[in-house]
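Visitor: Below is the sequence, then the predicted model.
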Amino acid sequence: MSNSYGGGGGGGYSRTSYGAGGAEDGGGFMYGGSQGGSQSAGKGYSDESLRPVTIKQIIDAHQAYPEAPFRIDDIEVSQVTFVGMVRAISPQTTNTTFKLDDGTGMLEVKQWLDVDKQDDSKPSFALDQYVRVWGRLKSFNNNRHVGAHVIKPVTDFNEVNYHLLEATYVHLFFTKGAPGAAGGDAGGDGDSMFVDGGYGGGADGGGASEDKLRNISAKGKKFYHWLFNANGGNEGLNVHVISQGTGMSIQDVLAASEELISPGLIYTTVDDDTFAILDN
């Protein structure tokens, strides 16, 4: 089953689905299927896209007014999937609230209980375990959360890295254009573009001139290119997120950060382990 991101004019980019099946998962959710009751008239699930995101993207999503659709990269988004570590579990009478952390932020996820299924009140995962969530963006009293259709434990840590890469790729697709388009890299592989820094931005793939990167090691350049293209904003990205995105060890990321801080290419933001690009 293919999965198309866009829903609102972005169009054109398709990837494989995430396997959030309907009946076999017991979550009642299938991308491209139908969902009764909670859906507004005239717009079915088949008209919407399922987008991979980070928690920071959800927190920063634009909403013109309280009931307006959420927009990420100026594209309307309602259904999302993301991966995060379970930091808290709060069982309630009608739902279970989870606090998830993916290294870019913390977000509440609410899973409503099915009174016909006794096992719904018992999560199949524990604290400090990674899970993948499929759900819908919600806002209540100016607090954002995701109403979960399906929550599944992550059994292979590669899924954590893969999700971050795909979320970054989709972000670049909507902000910089499709591979091969103006400003893109016609010859590169989609998932390697932002890891190795080859997505737009000239020969060095980032905001620094080649002269400033001349004495930087290969790992330092990889760090810089990835961080530049990841667009972490003024808050920057945590060392763990950078490690996952670049495929580098934490030790290599920290060593590269010291190499890049010295010439003023990056700087620390909220703490000593969070870095952002220094605009020159």
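Guide: Everything's here; your move. Numbers count the residues shown, from 1 in each chain.
Visitor: hey, let's count contacts and neighbours off CA atoms from now on
Guide: OK.
Visitor: From the centre of this structure, point out the most distant residue.
Guide: Computed with CA atoms, centre = their mean, the residue of the chain farthest from its C-alpha average is Asp116, at 33.0 Å.
Visitor: Now do the strands in the stretch 1-150 of the chain.
Guide: 2-5, 13-16, 50-52, 70-72, 75-77, 79-91, 95-101, 106-112, 130-140, 143-153 (DSSP state E, counting those that start in this stretch).
Visitor: quick one on the thing from earlier: show the contacting residues for the residue farthest from the centre of the chain.
Guide: By CA atoms under 8 Å, 6 or more residues apart in numbering, the contact set of Asp116 is empty.
Visitor: Ok, the one 5 residues further on next?
Guide: Contacts for Ser121 (CA under 8 Å, 6+ apart) come out as Pro91, Thr96, Leu113.
Visitor: Presented hereafter is structure B, for comparison with structure A:
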Amino acid sequence: MSESGFERDGSSTFGGSSYQSSEGGGDSYQPSEGGAAPMLKAQRPRARIQNIVPCCVNQLLTSTLIADVFKIRGIVVSQVSIVGIIRGAEKASNHIRYKIDDMTSKPIEARVWLGREKAKQMTPLPVGVYVKVFGILKGSVETKSLEVLKIHVLEDMNEFTVHILETVNAHMMLEKAQQAATGESASVAPSEMNDPSDNKEDRLDLIRKEVLRLILECPLQEGKSIHELQTQLSGLSVEVIKQAIDYLTFEGHIYPTVDREHFKSAD
């Protein structure tokens, strides 16, 4: 394990989940065990995945580029993972180009390089499905995109929730590691979190969107309970969930039903 605690045997682990890259030259759809959704492996990128940072699209698009290195609030990012919905899919002569939207910003372009022969055989994943993408952040200050290492359709929307929690947890851990490396006191963090321009706002936005999604999907007449939200968002405290509910209620996105513990979407 590395000193930061993020690497072990070529895998990256955040919040209890891990992803191990393949060094083989797999370049086709491969169903996982149990007839699960197909997985597409890109032929061109050969870099071994080690430190994968879970991110939201907004973090990637607003990252800074200094000396050919992308940074999010001073944290170096290269190999990342995102979860979102495919808004567009276009087949080119040697690659497939997707537009991935996680609703934190405008969609980001993600390219799967295949080679001319493989590109002729491959059919793009359908528009409208949720996918998880592992890729390398590329581009310039103005334009950023992902060079896809692996992409697969979500089998369970809980994967979306897990990714949100992993994103929040990973960036908190990375910030603490950075503070320790630079000799900064971790006690500085609470005051920084009050700054609207701070990365904390990105985390809050992710949490609010996930709470709203879970409430929106609840079919019960009385709506979603705070207890149910806490069960599904087990990585978050009830205080954080209530703060998200208060915000969504104030903004008119949700409303209480039978009591102050149950909420429905106003949409």
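Guide: It's in. Being a predicted model, the structure only gives us computed values, none of them experimental.
Visitor: Redo the strands of the stretch 1-150 of structure 1 as a markdown table? Include distance to Pro123 of structure 1 and mean neighbour count.
Guide: What follows is the strands of the stretch 1-150 of structure 1, written out as a markdown table (distance: least, CA to CA, whole Å; neighbours: other CA atoms under 10 Å):
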| stretch | distance to Pro123 of structure 1 | mean neighbour count |
| --- | --- | --- |
| strand 2-5 | 27 | 17 |
| strand 13-16 | 27 | 12 |
| strand 50-52 | 23 | 23 |
| strand 70-72 | 29 | 20 |
| strand 75-77 | 27 | 21 |
| strand 79-91 | 9 | 20 |
| strand 95-101 | 9 | 20 |
| strand 106-112 | 10 | 21 |
| strand 130-140 | 11 | 20 |
| strand 143-153 | 9 | 19 |
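Visitor: Out of the ones you listed, flag the one nearest Asn161 of structure 1.
Guide: Closest approach to Asn161 of structure 1 among these (CA to CA): strand 79-91, 9.4 Å.
Visitor: That closest one vs strand 143-153, what angle?
Guide: 90 degrees (axes from the mean of the first three to the mean of the last three CA atoms, to 10 degrees).
Visitor: and strand 79-91 of structure 1, how far from the chain's centre?
Guide: 13 Å (CA atoms, centre = their mean, to the nearest Å).
Visitor: average gap between it and structure 2?
Guide: Compared with structure 2 after the fit, strand 79-91 of structure 1 shows a mean deviation of 1.0 Å (mean CA distance after the TM-score superposition for structure 1).
Visitor: Can you spell out which helices and strands pack onto that strand?
Guide: strand 50-52, strand 95-101, strand 130-140, helix 158-176 (3 or more CA pairs under 8 Å, 6 or more residues apart in numbering; DSSP states H and E).
Visitor: Dump the ones you listed to CSV, plus distance to Asn231 of structure 1.
Guide: Shown next, in CSV, are these (distance: least, CA to CA, whole Å):
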stretch, distance to Asn231 of structure 1
strand 50-52, 16
strand 95-101, 19
strand 130-140, 22
helix 158-176, 9
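Visitor: what's the closest of those to Met248 of structure 1?
Guide: helix 158-176 (11.0 Å).
Visitor: I'd like to know how far the spatially most central residue of structure 2 sits from Asp68 of structure 2.
Guide: Using CA atoms, centre = their mean, the residue of structure 2 that lies closest to the mean C-alpha position is Ile82, 3.3 Å off. Distance of Ile82 of structure 2 to Asp68 of structure 2, given as CA to CA, to the nearest Å: 21 Å.
Visitor: try Lys41 of structure 2
Guide: For Lys41 of structure 2 relative to Asp68 of structure 2 (CA to CA), the value is 26 Å.
Visitor: right, so of the helices and strands packed on strand 79-91 of structure 1, which gets closest to Gly207 of structure 1?
Guide: Per CA to CA, nearest to Gly207 of structure 1 of these: helix 158-176, 14.2 Å.
Visitor: now for that closest one, which elements pack on it?
Guide: Helix 158-176 of structure 1 packs on strand 50-52, strand 79-91, helix 239-246, going by 3+ CA pairs under 8 Å, 6+ apart.
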